[in-house]
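Chemist: return a 3D structure for these sequence lines:
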Amino acid sequence: MDHQNARHCFFERTGPSDFAATPLVQGAWNRTEQHIAPALGLIAHAIESDQRQRREDALRLGRLSYDILGTIPIGPVAVDVAVLRPGRTIELVEARMSYDGRPVVLARAWLMQTFDTAAIAGTSFPALPPPGAIAAWDMSTVWAGACIGSMELRREEIGTGRAKAWLRTNVELLVGEDTSPTANMLALADIANGIAVRMPPERVAFPNLDLTIHLLRSPLQGWLGLDTTVSFGPNGIGLTHSIMHDSAGVLGSIVQSLTVRPR
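Modeler: Model prediction:
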């Protein structure tokens, strides 16, 4: 591999289902572990690649739900994909990411046939101000790690646990391969949990156990917009909820379950 290029990507392929993480995946909670965001994008890419190999028609991703089974050291991972419910117009696909033979992420995706519903399309979710209307924010003032450091962010803090933000990165998800706007967006989605901090992370840990994304349509390449609310319950359980946007408007939603642990 070209090590110069490796400095500008999150992963490199080392085999049909094997990948090596680069130092740019370094996490926010622990610098010896991967930030889960790029890994989730890699899993989405594996699901899309598997579908292209299996069928000539393209089903559209409607929902992708990830369960995060444990932390991932910065190193090699494997991603395996299986079809659980085959179908002509709808499929349910499962992907498993493993580190050193240990499952670390399980994902299930509903893939759907598309129909022309442009005449009845609409939503009541409010629009986000465009990126140029929101001030730049250095996320590394709150969060550590190379992954966060690679992000460009703009953020408007609305209140405790409420923020509107736009983010993007110039780091490739997987060097030497075309990755879709959907996979690239999913490599950013998990960062939603860090943009509307309810309590400083040095006082309260609130990592997410999962991430579920619902899409109204395929995203456009570029900025990902987030209208995010973070809530903590009274018994150590929290919720991060975000409405996603891109330059064309409302895109879908992200929901993350949190384990909230005062330090």
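Chemist: for the rest of this, base every contact and every neighbour count on C-alpha atoms.
Modeler: OK.
Chemist: quick one: residues contacting the residue nearest to Thr169 when sequence neighbours are not counted.
Modeler: Of all residues not flanking Thr169 in the chain, Met151 sits nearest, at 4.9 Å (Cα to Cα, 6 or more residues apart in numbering). Shown in contact with Met151 (Cα atoms under 8 Å, 6 or more residues apart in numbering): Leu167, Arg168, Thr169, Asn170.
Chemist: for the last one, give me its contacts.
Modeler: Okay, so that is Asn170. Under the contact definition (Cα under 8 Å, 6+ apart), the residues listed for Asn170 are His8, Ser150, Met151.
Chemist: report the separation between it and Arg155.
Modeler: 18 Å (Cα to Cα, to the nearest Å).
Chemist: kindly report the same for the second one.
Modeler: Applying Cα to Cα, the value for Arg168 to Arg155 is 12 Å.
Chemist: between the two, which one's more packed in?
Modeler: A count of neighbours by other Cα atoms under 10 Å puts Arg155 above the other of Arg168 and Arg155, at 23 against 19.
Chemist: once you drop chain neighbours, what's closest to Asp210?
Modeler: Per Cα to Cα, 6+ apart, closest to Asp210 is Asp67, 4.5 Å.
Chemist: ok but the one you found is inside a helix, no?
Modeler: No - under DSSP: H, G, I helix; E, B strand; the rest coil, Asp67 falls outside any helix and is assigned strand.
Chemist: now the contacts of Asn170 in a markdown table, with secondary structure and distance to Gly194?
Modeler: Formatted as a markdown table, those follow (DSSP: H, G, I helix; E, B strand; the rest coil; distance: Cα to Cα, whole Å):
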| residue | secondary structure | distance to Gly194 |
| --- | --- | --- |
| His8 | coil | 23 |
| Ser150 | coil | 14 |
| Met151 | strand | 12 |
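Chemist: where along the stretch 151-263 of the chain do the strands fall?
Modeler: 151-159, 162-169, 172-174, 204-205, 210-215, 224-232, 237-246, 249-259, 261-262 (DSSP state E, counting those that start in this stretch).
Chemist: and the first one, how far out from the chain middle?
Modeler: Yep, that's strand 151-159 we're talking about. Chain-centre distance of strand 151-159: 17 Å, with Cα atoms, centre = their mean, to the nearest Å.
Chemist: and this one, so I can compare the two:
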Amino acid sequence: MSSVTPAFFTAEGDHFVPQREAANPWFDHAVAGGPISGLFGHIAEQRGLIGEGFAISRMTIDILGIVPSAPLTATIEPVRIGRQVRLNRINLKHDNHVVAQALVQAARLLDTPPALPSNGYPAPEDVAPGTFLANGSLQRIVRTRPLQGSVTRPGPGQVWLALDADIVSGTLASPFVKSCVFADFGNGVGSATRAAEWSFANLDVGIHFLRDPHGEWILVDADTIAGGNGHGLARSTMVDAEGVFAIATQTVFVAPGSLTPRMEANARSAVG
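Modeler: A predicted model of the protein is given here:
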């Protein structure tokens, strides 16, 4: 058995090359939202967008159409570099065309009174392992300890997640970068519809960080609300062993659904 750690991307010169683990469950030959979010987190961390004495307070990611499973490059554009706040835009490009972008906001660290939600969740070691995800490639690299729900059933969901993969091969993914990946899971963890009937693909990801995450396990507590007009909002509370560290949102595009053959096979295996 290979000892090489799986990865969503490999770095080849200035390019990030998607691997099979990054496959999009909705579209063939495309990259999924979680790996895209994780790549933005990796770039922010590796290229110094956080900065000494600062912490990420917000990251908003817009997916500007289908991100192809092809070499991608990243450019960084400063938007605001102030004493208290730094804001940078990361553009992810294919063939010099922007396919996704992220605004990364970092705020100066100060010693201030905390106002965190109470942590009423059981610790990951107190929750039994179980099958929660329906995507075959993710099942190989994401361990799950479910508390409530499943991606195969509509309704709120709660699940501890641990990622056994690098975002970019050869670079150990930090808890911050892994949390960027899992922030994209909310529309599946807490879906409001069945994928065979109504799609729930997300158009964006927004993450408000209250503090830096720590440890191996991250819990996503998610639900989805919708107004019956073609779009909705997935909302996720993100938790580590120390408590709540972020709130994430996704705009969900709702349309008559159709599962790809790969999704149908994964869904059958998950419930069979």
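Chemist: got a TM-score for the pair?
Modeler: Overlay of the two chains. TM-score (TM-score structural alignment, normalised by the length of structure 1): 0.87; 253 aligned residues with a Cα RMSD of 2.3 Å.
Chemist: identify, from the contacts of Asn170 of structure 1, the entry nearest to Ile120 of structure 1.
Modeler: The closest of these to Ile120 of structure 1 turns out to be Met151 (Cα to Cα; 35.7 Å).
Chemist: that's a helix at Ala74 of structure 2, yeah?
Modeler: No - counting by three-state DSSP, Ala74 of structure 2 is not part of a helix but strand.
Chemist: so what does it match up with in structure 1?
Modeler: Counting by TM-score structural alignment, Ala74 of structure 2 corresponds to Val79 in structure 1.
Chemist: residues contacting its match?
Modeler: So Val79 of structure 1 contacts Ser17, Asp18, Ile43, Ala46, Ala95, Arg96, Met97, Ser98 (Cα under 8 Å, 6+ apart).
Chemist: distance check, it against Arg60 of structure 1.
Modeler: 20 Å.
Chemist: swap in Thr179 of structure 1?
Modeler: 15 Å.
Chemist: then Glu156 of structure 1?
Modeler: Counting by Cα to Cα - Glu156 of structure 1 and Arg60 of structure 1 are separated by 32 Å.
Chemist: what do we get in structure 2 for the residue nearest to Asp210 of structure 1?
Modeler: Aligning on TM-score structural alignment places Asp67 of structure 1 opposite Asp62 in structure 2.
Chemist: if I look at its match, how far off is Asp212 of structure 2?
Modeler: Asp62 of structure 2 is 22 Å from Asp212 of structure 2, by Cα to Cα.
Chemist: now swap in Ala32 of structure 2 and tell me
Modeler: 24 Å.
Chemist: list the buried residues of the helix ranked longest in structure 2.
Modeler: Counting by DSSP state H, the longest helix found in structure 2 is helix 33-46. Under the neighbour-count criterion of 16 or more other Cα atoms under 10 Å, helix 33-46 of structure 2 has 33-45 buried.
Chemist: which one of those residues is nearest Leu133 of structure 2?
Modeler: Gly34 (13.3 Å).
Chemist: what's that closest one aligned with over in structure 1?
Modeler: Using TM-score structural alignment, Gly34 of structure 2 sits opposite Ala37 in structure 1.
Chemist: switch the buried residues of helix 33-46 of structure 2 over to a markdown table; also include distance to Ala196 of structure 2.
Modeler: As requested, the buried residues of helix 33-46 of structure 2 are exported to a markdown table (distance: Cα to Cα, whole Å):
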| residue | distance to Ala196 of structure 2 |
| --- | --- |
| Gly33 | 19 |
| Gly34 | 21 |
| Pro35 | 23 |
| Ile36 | 24 |
| Ser37 | 25 |
| Gly38 | 27 |
| Leu39 | 29 |
| Phe40 | 30 |
| Gly41 | 31 |
| His42 | 33 |
| Ile43 | 35 |
| Ala44 | 36 |
| Glu45 | 37 |
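Chemist: which element, helix or strand, includes the spatially closest residue to the match of Ala74 of structure 2 that is not a sequence neighbour?
Modeler: Distances taken as Cα to Cα, 6+ apart place Met97 nearest to Val79 of structure 1, at 4.4 Å, with adjacent residues excluded. Here Met97 of structure 1, judged by DSSP states H and E, is contained in strand 90-99.
Chemist: restricted to buried residues, select the contacts of Val79 of structure 1 in PyMOL.
Modeler: In PyMOL, a selection of the buried entries from these looks like this (16+ other Cα under 10 Å):
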select buried, resi 18+43+46+95+96+97+98
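Chemist: tabulate the contacts of Val79 of structure 1 in a markdown table, adding columns for distance to Leu211 of structure 1.
Modeler: Below are these laid out as a markdown table (distance: Cα to Cα, whole Å):
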| residue | distance to Leu211 of structure 1 |
| --- | --- |
| Ser17 | 22 |
| Asp18 | 23 |
| Ile43 | 13 |
| Ala46 | 17 |
| Ala95 | 14 |
| Arg96 | 15 |
| Met97 | 15 |
| Ser98 | 17 |
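Chemist: ok, so of the contacts of Val79 of structure 1, who is nearest Ala107 of structure 1?
Modeler: Ala95 (5.1 Å).
Chemist: next up, the contacts around the closest one.
Modeler: Ile43, Ala46, Ile47, Val79, Asp80, Val81, Ala82, Leu106, Ala107, Arg108.
Chemist: count the neighbours of Thr123 of structure 1 for me.
Modeler: The burial count for Thr123 of structure 1: 11, using other Cα under 10 Å.
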